[in-house]
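>>> Return a 3D structure for these sequence lines:
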Amino acid sequence: MENALPSHLEQRLVSHLQTLYPHVDASELARNCLTRFHLDPNTESPRPHTNIWDQSDIMLITYADTLRAKDEPPLETLQKFVKSKLSDSISAVHLLPFFPYSSDDGFSVMDYTTVNPASGNWDHVSKIAEDFKVMGDLVINHCSSRSMWFENFKAGVDPGSKFFYEADPNADLSAVVRPRTSPLLREVQTKNGEKHVWCTFSHDQIDLNFENPEVLLEFLGIIRLYLEKGIRWFRLDAVAFLWKIPGTTSINLPQTHEIIRLLRLMIEHYAPDAVIITETNIPNQENLTYFGNANEAHLIYNFSLPPLLINSLVTGNCSHLKQWLMSMPPAQQGTTYLNFIASHDGIGLRPTEGLLSEWELETLINTMKRFGGKLSSRTTPQGDAKPYEINISLWNALSGSAQQGPDQWQFARFLCAAGVMMALEGVPAFYIHSLFGTENDLERVDNTGHFRSINRHIWDMEDLQHVLNTPTHHQKVFQSITKLTQIRRAQQAFHPNATQYVLHMGENLFAFWRQSLDRRQSLFAVYNMTDQPQHFNLSELNLIATDDWTDLITEQVYEDRLGKVTLMPYQFVWLTNKKGKLKTS
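Below is the predicted model:
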């Protein structure tokens, strides 16, 4: 009996595998991939260019244990909080790595298949997935030096004996691009002698060797487990560094893009509603390549947004922000941007390369230091230390201006930043501390010795409930931002793929126009980026004369199409001709 012809899925899979592993039987490897993923080769392909999101999608970024209550697993505490307080504000929860780990607050994973007992268990994760889309981290570039895999590597047994990337210490590795100042190679004594393993990030984070197809198969099994537990959005952590070739930069290599296309193929055939997001903290033009031809990442992080937006708000000049936004291509249907202005890491500076001058970058760094921030560096291929990221809480980052220092406009500036992020093309994502206006945690920095801890505060639930229920800036921030999220979620013009055009209104006013996919709703977003009142005439917006125009923020109706509008410091308007109604949960 003749073997059946390979299915369309198998043929596509074989094509990817032949590119990655030319010396391996790609057909047999494809069958192993499908078996490891428990995927029927005759599974129907998902419809391309489908938007698996709409304007109601807003993400929360949080660690599993950011909220802690007495005698309760932190994941259970988090689940109760998001369901009771954020059901009308968010649709998705990004759980930062919640696995057993040895360092880097979770990103040095010891076991990809279990939940850190200190945070809870898989049932807690699945419980959150009942009410929200859950994004999980696939820490795919490296794992912990204390993992079973690395112990097996040192002992020369499987699984793990060939899982890690080894390099010749005498090879020319001067071109390698990486985000740290530590030595690239770590010397390790193994059963088979002395080895030098590749460590892009730290000597506790050993880079995996995807030249070995067994590593790919292992991760397919891990992804399948996550899908079974309810995870549908996948953040590919540090994926730009995945493939290494000595003598090259070992970043953004063609094989890395091929791996992403392969993972996308497998994941979306199992779950057509699944989403892949690439975490690539690199210059803007390089970042854009991770869309591929709408066959790699569904979403890419808008890494240039945080530094450019913060720079605009502290200098009062939005020229660079506007120029950058004008250069951003509209995402194809079925792809979009993930917009954020704060995260568990710092404000990345590599995405400002080619966008801010050295003097402007230095001014931004000095301003953030003035507001209590710290500076982390990386090593260039020439061996020089170069600024890599600013570590600071968003609340402190927006506490004043570069010219005057701290001032009375901190809250208005903070809310303005949130208003910009929520109105732009793409899906907005709030780091949990941005919902509360959490300050710099300098005590945590002292305790851990790591600058990133400044924005990784742990909230005791009694303390959090107290500040949210009393007249504090935490309460004001939480109430104001959740109100804005509810307004945003009702507007079809804020669909992640709705049309967007930048408006030219000078260097002090940042403005753009959005139009819903059905062209029924137009929305003009205009922001005062300065600490002084600014004025503009409605005639500059070309409002349709036959429509009624309302500001969604204040609910003020503008009947005079030629009238003058005054915006107070950091005030903004969302002017629309068609108010959307929020769907109640």
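
>>> switch to C-alpha atoms for all contacts and neighbour counts from now on
Fine.

>>> give me the number of residues near the residue lying closest to residue 389 once chain neighbours are set aside?
Once flanking residues are discounted, residue 389 sits nearest to residue 348: 4.4 Å by CA to CA, 6 or more residues apart in numbering. Using other CA atoms under 10 Å, residue 348 has 23 other residues around it.

>>> how about this one, so we can line them up?
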Amino acid sequence: MDVINGLLKNIYAGKLSLEFLDDLITRIEVAKSQRNYSAKQGWDEKDVVLITYADQFTHQNKKTLSVFNEFYQQYLGDIFNIVHLLPFYPYSSDDGFSVIDYQQVNPVAGDWKDIRKLGQSTRLMFDYVCNHISAGSEWFKEYLAGNPKYENYFISLDENTDLTAVTRPRRSPLLTPFRGKRGDIRHVWTTFSADQIDLNFAHPNVLCDMLDVLLKYLAEGAEYVRLDAVGYMWKEPGTSCIHLPKTHLLVKFFRAVVEYVAPGTVLITETNVPHQDNIRYFGDGTDEAQMVYQFPLPPLVLHAVHSGNAATLTRWAAGLSACSPATTFFNFLASHDGIGLNPLRGLLPETEILALVDALEQEGARVSYKNNADGSTSPYEINVTYMDALSRQDDHDDVRLQRFMLAHAILLAFPGVPAVYIQSILGSRNDNQGAERAGYHRAINRQKYDISQIEQALSEPDSLRARVFSALSTLISSRTRQPAFHPSSPMQVIDCHDRVFAFRRGAGSQEIYCLFNLSDKHTQVNLPAGLYRDIPNNTPLECVGEITLAPYQYIWLCH
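Below you'll find the predicted structure:
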């Protein structure tokens, strides 16, 4: 509790009253006293995350969480032991990330009983949308109505304020005009959209209310908590307003709270930024996030497959520092968002990034842009399913499946905890009609389904969905049986061929050689002579010092 008190004093420069501090501490103590279960401590090779929406599947008039739970029990429970439920709260836009009420479940999905029921058979990850709230929320409505309680919950500035130093992740205006009930116009800080109003954590009551939200999630069974858009939480005009020191102090505060109330709970920071900025959210390895998103991995794997060249991916992986015993990476290839390009900057020349964007756009991908400080714009995200990102529209499904499984074999072998998006395990293609109906690019990879549609496709063994589901499920099962794939197990990158990404995981009798041919050509690579077992296929392989990898072949080899 001394750590929590110290952080509060640092964040608010010792200006909090004793009464306020006592109230905050009391809330935390009550939450701790009511805690009635323990979270798993740490992580291991068996941990694989499924990323999904609570309303991903529908069926007649049933609540969608009930439909999902049934599907999970029948199809997914033996594959994934952690489910990341994307925001399942009442919302007004962005498929859940414009939250109207943090403490309620969207009635379409169900209620907290449905969340707890799902949590009886899997560990749960919740989104803590801590940077912004919906323009349709009661907080913001009361702010516009002039309720003095909410006067400082949001940031209103003169429209002529110089904000050119502020980092912009979008092309939309940073300040959005809103008319109050008294007729006054307020220009309110909106980092991501006019419907996503940034919270003002400089006002202590905002922290107090958001603490209640965090404690609610812990009480309802969240063992993983994802801090959405966390880098933007603290604003100071005249600065970049991203990754500011007090943002890191807020993350430290959240960490201290969950450590005290619910030991074992994992905080994951979502910061789609260059790698060095991203890993700063580990803090000293014990005091901030236990996990950070491995944002460079999706675009680097994509670039490697498109170019048939492993050089950049190999160089980046070889330069990764080992995590502390108490931290690791949250690895993924696809998610509800697009494939971020900012993490590539500094790793690839801008000309190569733009060439990749152009090639994907010609094959049906959509591109989202951001504003730069000099007035120019740059692509920051490719909106596409990972399946369609890896292949051309006229490719045969056999090749499409090869590339897709190659990419996921890298994901599952890489150091960290792997996460697979629901559209990936279902083998989904671009939902162009959905993007047109929704009017925004990200909808191309956010398709929702009637459950009978998916079950029918999975029952047809020759369908792409069924083939992907079978192959990826089998590969995940193989992964979870290998101690060498423990998130903290060491990795040694092997620079063996410009077309092959290769590394070793583990040590001694647990050592596994992981080789991935990123090209469409047969490629020979050197390997220590000996008798190996090909883990995914469970077949022996004898090597006399060299093996040949077929196009897009991957192998995990152990002695």
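
>>> Isn't the residue nearest to residue 389 of the first structure up against residue 307?
Yes. In this structure, residue 348 of the first structure is within contact of residue 307 by CA atoms under 8 Å, at 6.9 Å.

>>> Could you list the residues in contact with stretch 269-283 of the second structure?
226-231, 243, 248, 251, 288-293, 295-296, 327, 340, 342-346 (CA atoms under 8 Å, 6 or more residues apart in numbering).

>>> wait, what's in contact with the equivalent of residue 452 of the first structure over in the second structure?
Counting by TM-score structural alignment, residue 452 of the first structure lines up with residue 442 in the second structure. The contact partners of residue 442 of the second structure, taken as CA under 8 Å, 6+ apart, are 336-338, 383-384, 435.

>>> Tell me which of those residues fall in helices.
Judged by DSSP state H, the contacts of residue 442 of the second structure include residue 435 as members of helices.

>>> Would you map the strands across the stretch 401-550 of the first structure?
Ranges of strands within the stretch 401-550 of the first structure are 405-406, 427-431, 459-460, 499-503, 509-515, 522-528, 534-537, 549-551, based on DSSP state E, counting those that start in this stretch.

>>> Minimum distance to residue 129 of the first structure: which of these has it?
strand 427-431 (17.2 Å; CA to CA).

>>> So which residues of the stretch 1-150 of the first structure form helices?
8-20, 26-37, 74-85, 122-129, 148-155 (DSSP state H, counting those that start in this stretch).

>>> Which one of those helices lies nearest to residue 367 of the first structure?
Across the helices of the stretch 1-150 of the first structure, closest to residue 367 of the first structure is helix 74-85 (CA to CA), at 33.9 Å.

>>> For the aligned partner of residue 20 of the first structure in the second structure, list the residues it contacts.
In the second structure, the residue paired with residue 20 of the first structure according to TM-score structural alignment is residue 11. Going by CA under 8 Å, 6+ apart, residue 11 of the second structure touches 246, 249-250.

>>> Could you identify which of these has the most neighbours?
residue 250 (21 neighbours).

>>> Show me what that one aligns to in the first structure.
Structural correspondence for residue 250 of the second structure with respect to the first structure (TM-score structural alignment): residue 259.

>>> just residue 372 of the second structure next, same as before
In the first structure, residue 372 of the second structure lands on residue 380 (TM-score structural alignment).

>>> Fine by me, thanks again.
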